[in-house]
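Undergrad: Could you work out the structure for the sequence below:
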Amino acid sequence: MRSARKWTTIGFLVGLPLFLFVVSFFLGRYAIDPVTAIQIIVAAIIEAIPACPISIPHTWPTVMDTVVLKIRLPRICAAMLVGAGLAISGAAFQGLFRNPLVSPHILGVASGAGFGAALGILISGSMFVVQSLAFTFGIVAVVATYLLARVYRTTPTLVLVLAGIIVSAFFQAMISLTKYVADPYEKLPAIVFWMMGSLADVRVSDLYIIGPLIIVCIIILLLIRWRINILSVGDEEAKALGINTTRMTQIIIVCATVITAMAVCISGIIGWVGLVVPHIARMIVGPDYKKILPVSVVIGACYLLVVDDIARTLTAAEIPLGILTAVIGAPVFAYLLKFRKVGWE
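TA: Modelled structure (predicted):
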């Protein structure tokens, strides 16, 4: 019975993202029927295989190739990457800091990246400049948090959290200053909309840059997930079991920071994913981080993909992702609190 339930869960977690991945190609303002969308995807795969003897007749308009392969495909992949990355970062941080209310933004990376993006929009407007400054200042914010925590010649989790609050507040003030001096007719609306989060401008070239970094960091966190179980019981116990807590803390912080910074670079600031998804995973598989992290990856990818599908199809004007994740995430988290699903039991 237990084995059957296990394989059912595995099948569901593998099949659900594949199903949502395919279905998302059908959704959008430009109507494409499921059969044609699948034919376009299969034809593109066949064309990518050298000397493939199979071919599919091109019976659909060329514009559909552009919509499916150059607009929807990178957006769908970006949504799944960002959702998976934020979810596993939140789960890793919750185990590291032993706090169920921790999110990937706790160390100031989102505020730092937000200031970098706002500065890029203010001085240039080029997407390359905006993304470069967002990533740079996101890393700067976390480095500042870590160095501030090192004032105590150690990095206890509470001091790191407090330092993150300080750095985050500073960069939030800098974002407000950037908005204050921005042109209210062009630059200010662009900054505000970017802060709300969106995947509308994602292109294939963006995936070539962020995709490998996010995937590598996710793999590293998955490989060390069993050690997060040990870290979650406390530094003293982890040291007694032979774990180098300082090194493991640094690895987790670096991987989660790179994931979050890269996510913010292409999608803006999207909240609640890294906070709520790990709790849903914990409800499904229990408190074992060997299971929580991979399940968080799957649920996070599916969750943000569904939210993005809703954002681009619900109304004529696209709804910012940050608004939808908050509207959906806040009631879900309230439900978890009401029924005491938030915690380590």
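
Undergrad: C-alpha from now on. contacts and neighbour counts both.
TA: Noted.

Undergrad: so S89 is in which element?
TA: In the assignment (DSSP states H and E), S89 maps to helix 73-97.

Undergrad: What is that helix packed up against?
TA: In terms of contacts (3 or more CA pairs under 8 Å, 6 or more residues apart in numbering; DSSP states H and E), helix 73-97 is packed against helix 157-181, helix 204-223, helix 225-231, helix 245-267, helix 273-285, helix 289-313.

Undergrad: Kindly present these as a markdown table, with separate columns for distance to V140 and mean neighbour count.
TA: Below are the helices and strands packed on helix 73-97 laid out as a markdown table (distance: least, CA to CA, whole Å; neighbours: other CA atoms under 10 Å):
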| stretch | distance to V140 | mean neighbour count |
| --- | --- | --- |
| helix 157-181 | 10 | 18 |
| helix 204-223 | 18 | 16 |
| helix 225-231 | 25 | 20 |
| helix 245-267 | 10 | 22 |
| helix 273-285 | 21 | 24 |
| helix 289-313 | 26 | 23 |
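
Undergrad: Looks like R282 contacts P294 (just checking).
TA: No - using CA atoms under 8 Å, R282 makes no contact with P294, being 11.1 Å away.

Undergrad: contact partners of stretch 326-335?
TA: Residues from elsewhere that reach stretch 326-335, judged by CA atoms under 8 Å, 6 or more residues apart in numbering: 271-273, 276.

Undergrad: give me that answer again for 7 Å
TA: 271-272, 276 (CA atoms under 7 Å, 6 or more residues apart in numbering).

Undergrad: before we go on, could you also do this sequence so I can check it against the first one:
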Amino acid sequence: MGNDIAGNLSGRIISNAKYRMIFIGLVIMAVGIFFVSLAVGRYNIPIFDTVAILLAQIFPIQPTWTQTMAAVIFNLRLPRTIAAVLIGGGLALSGAAYQSMFKNPLVSPDLLGVSSGACIGASLAILYSLGPVIIQIWAFIGGLVAVSITVAIPRLMHNSSTLMLVLSGVIVGGLMSSIMGIIRYVADADTALAEMVYWAMGSLANVDMIDLYYVAPCMLVAGFILLLFRYRLNVLSLGEDEAKTLGVDVRKVRGVIIVCATLLTASAVCLAGTIGWVGLVIPHLGRMLVGPDNRKLLPVAVVLGAIFMILIDITARSLTSAELPLSIITGLIGAPFYFYLLIRQRMSIT
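TA: Sure thing, here's the model as predicted:
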């Protein structure tokens, strides 16, 4: 069923046993990298002490670490590492869902305008000094408006080709960039403008536990719903008529997928700003590992996205004395990798 996804980068089919081995291996890798992220930085903490500090919250362990080590982990590194997991997994999951639903391997939250629309919504909320909950709501509305316009243009043109959808995303992205420029122009240079630039470049430096309390529940619920719908995504990939024959309410399923994927992207923007390439490249990497079946692809994409984002965050805060914006690193890695995929698979964009 998953083989019928248009533009699939890999026709690979693997057994359930092999899939379980790959998935368990990725989860173990993600857990290991999670602890490395807590230990590594400009202030290095021994990995044994890192694990002991966390376990001490549950078990009575005699301290062998300093209070500074514990403060660095709980106040700085733990919130941003959890955020990296949520953002990477969320963007990868939304990208895989969009690609499967639109049967288009070039689709991603970035190309559909979701990220830029969510960034505009968040920037407007920042401009009016609104709270984190309102920022998330406005980001979601902005992302939903952007993706709705992108999807509507091909329908108005009576052209549902891959190229038309990509061009629609370019049009909407250009429009959103212009609107974003206007918002920055009228923003206060001493307060709101600096925070807007933070959103545009992408960073986890300012994430704390309070931010996670607001955003994480929405991301977890939206992600869980998308994972529940992964079989229906397989059915949608067969075509609308076949899906209806199998008893799937196509309009309802598409609506749920768009809302959940957009909420994931908007929530990621709320936490760290605009981060490109994750939702485009990671699903393709997942297909190379487990094939196009969404029942296997979506869970793997979540774990791969989390691993990728944690590694990007470690690089951003460890490579130089000044922390690098996340979008710079994801672009430097994502663009060449995606170009490699295009060459390797000889994929046509039309």
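
Undergrad: coming back round to it: how about the helix holding S89 of the first structure, which residues of the second structure does it hit?
TA: Here helix 73-97 of the first structure aligns to the second structure at residues 78-102, judged by TM-score structural alignment.

Undergrad: buried ones in that stretch?
TA: Neighbour-count burial for stretch 78-102 of the second structure flags 78-102 (criterion: 16 or more other CA atoms under 10 Å).

Undergrad: Ok, stretch 190-199 of the second structure next?
TA: Buried positions in stretch 190-199 of the second structure, judged by neighbour count with 16+ other CA under 10 Å: 192-193, 196, 198-199.

Undergrad: looking at the second structure, which residue lies furthest from center?
TA: Q62 (38.9 Å; CA atoms, centre = their mean).

Undergrad: Checking that one next. Helix, strand or coil?
TA: When classified by DSSP: H, G, I helix; E, B strand; the rest coil, Q62 of the second structure comes out as coil.

Undergrad: Among the buried residues of stretch 190-199 of the second structure, which one sits closest to L304 of the second structure?
TA: W199 (23.6 Å; CA to CA).

Undergrad: My guess is that closest one contacts I275. True?
TA: No - because the distance of 9.0 Å does not satisfy CA atoms under 7 Å, W199 of the second structure is recorded as not touching I275.

Undergrad: Residues contacting stretch 77-96 of the second structure, please?
TA: Outside stretch 77-96 of the second structure, the residues that touch it by CA under 7 Å, 6+ apart are 34, 37-38, 108-109, 204, 207-209, 223, 261, 264-265, 268, 278-280, 282-283, 298, 301-303, 305-306, 308-310.

Undergrad: same question but for stretch 214-222 of the first structure, I mixed them up
TA: Residues outside stretch 214-222 of the first structure that contact it (CA under 7 Å, 6+ apart) are 85, 252, 255, 259, 293-294.

Undergrad: can you tell me what part of the second structure that stretch aligns to?
TA: Stretch 214-222 of the first structure corresponds to residues 219-227 in the second structure, going by TM-score structural alignment.

Undergrad: Roughly how far does the nearest residue to L148 of the first structure once chain neighbours are set aside sit from R225 of the first structure?
TA: Excluding the flanking residues, the one nearest L148 of the first structure by CA to CA, 6 or more residues apart in numbering is A163, at 6.1 Å. A163 of the first structure is 25 Å from R225 of the first structure, where distance means CA to CA, to the nearest Å.

Undergrad: Please report the distance of the equivalent of Y335 of the first structure over in the second structure from I328 of the second structure.
TA: Counting by TM-score structural alignment, Y335 of the first structure corresponds to Y340 in the second structure. Computed as CA to CA, the Y340 of the second structure to I328 of the second structure distance reads 19 Å.

Undergrad: V186 of the second structure too?
TA: 26 Å.

Undergrad: picking that back up, now tabulate the helices and strands packed on helix 73-97 of the first structure in a markdown table and tack on distance to F137 of the first structure.
TA: Formatted as a markdown table, these follow (distance: least, CA to CA, whole Å):
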| stretch | distance to F137 of the first structure |
| --- | --- |
| helix 157-181 | 9 |
| helix 204-223 | 16 |
| helix 225-231 | 27 |
| helix 245-267 | 9 |
| helix 273-285 | 20 |
| helix 289-313 | 24 |
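
Undergrad: now for these, which one comes closest to V68 of the first structure?
TA: Across those, closest to V68 of the first structure is helix 204-223 (CA to CA), at 11.9 Å.

Undergrad: so what corresponds to G121 of the second structure in the first structure?
TA: By TM-score structural alignment, G121 of the second structure lines up with G116 in the first structure.

Undergrad: Show the contacting residues for the counterpart of A266 of the second structure in the first structure.
TA: Using TM-score structural alignment, the partner of A266 of the second structure in the first structure is A261. Remark: with contacts taken as CA under 7 Å, 6+ apart, A261 of the first structure is in contact with 109-110, 113, 135, 138.
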